[in-house]
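S.K.: The following block contains a protein sequence and its predicted model.
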Amino acid sequence: MEDRLERLESELAMQDRSLEKLNDVIYSQQKQIDAMEEQIEALITVVRELKDSVGSGVLPRDEPPPHYGR
C-alpha cells in the first residue's frame, strides 16, 4: 500500500511539473501572438496609407511613359 501511495505521489508531482511547463509554453506563445498582431496592425496601417497616397490604385510604374503621347 505504501509503495502504491508513493508511486501516485510521484506521478502527481510529474504531472504538476508537466503542467507548469505547458503553461510556460502557452504564455510564451501568447506573447508572440500579441506581438505579431501588433505587427499586422502596423502593416495594415502602412498598406492603407500607401493605398490612399496612390489614390486611384494605379501605381506610377503601371502608367505608360510620357513620350508615348497619350
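M.R.: Yes, it's here.
S.K.: From now on I want contacts and neighbour counts done on CA atoms only, so please keep to that.
M.R.: Noted.
S.K.: so how far is I33 from A42?
M.R.: 14 Å (CA to CA, to the nearest Å).
S.K.: For L5, give its distance to V47.
M.R.: In this view, L5 and V47 are 62 Å apart by CA to CA.
S.K.: With G55 instead?
M.R.: Distance, G55 to V47, using CA to CA: 12 Å.
S.K.: Ok, I33 next?
M.R.: Note on I33: its distance to V47, by CA to CA, is 21 Å.
S.K.: With S56 instead?
M.R.: Counting by CA to CA, the gap from S56 to V47 is 14 Å.
S.K.: The two: which has the busier surroundings?
M.R.: Each of S56 and V47 has its neighbours counted (other CA atoms under 10 Å); V47 has more, 12 against 8.
S.K.: also this one, for the comparison:
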Amino acid sequence: MTNITHLEEKIAHLTRTVEDLSDIVARQETELAVAQRRLAMLMEREAGREMDAGGTVPLADQRPPHW
C-alpha cells in the first residue's frame, strides 16, 4: 500500500467519523431543546401550584439559601 493510498483511507475514515459526530450533535441539540421546553413548562406549573397553595412568591424562581 502506498503512502498516498494510506492517507486517502485515513481521510475517508476521519471524514466518516466527523459526519457521524455531526449527526449525533444535531440530534442532541434537538433533544436538549425539547428538554429545556419541558423543564420550563414544569417550572411554570410548579410555580402555579405554589401560588394556588397560598404562597406569595414562587420558590421555583429562587436560588436555594446555600448559594
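M.R.: Yep, that arrived. Just so we're clear, the structure is a prediction, and the values are computed from it rather than from any experiment.
S.K.: Which residue in the first structure aligns with L42 of the second structure?
M.R.: Aligned by TM-score structural alignment, L42 of the second structure pairs with L43 of the first structure.
S.K.: Look at its match and give its secondary structure.
M.R.: At L43 of the first structure the chain is in helix, as set by DSSP: H, G, I helix; E, B strand; the rest coil.
S.K.: Measure how buried it is and give me the count.
M.R.: L43 of the first structure has 12 neighbours, counted by other CA under 10 Å.
S.K.: And S56 of the first structure, which helix or strand is it part of?
M.R.: Under the criterion DSSP states H and E, no helix or strand holds S56 of the first structure.
S.K.: how close does the one helix or strand Q28 of the second structure maps to sit to the first structure?
M.R.: Secondary structure assignment for Q28 of the second structure, by DSSP H and E: helix 3-52. Following the fit onto the first structure, the mean deviation recorded for helix 3-52 of the second structure is 0.4 Å by mean CA distance after the TM-score superposition for the first structure.
S.K.: chain center to that helix, what's the gap?
M.R.: Relative to the centre of its chain, helix 3-52 of the second structure is centred 6 Å away, using CA atoms, centre = their mean, to the nearest Å.
S.K.: Just list what that helix packs against, helices and strands only.
M.R.: On a contact count with 3 or more CA pairs under 8 Å, 6 or more residues apart in numbering; DSSP states H and E, helix 3-52 of the second structure meets no helix or strand.
S.K.: Fine by me, thanks again.
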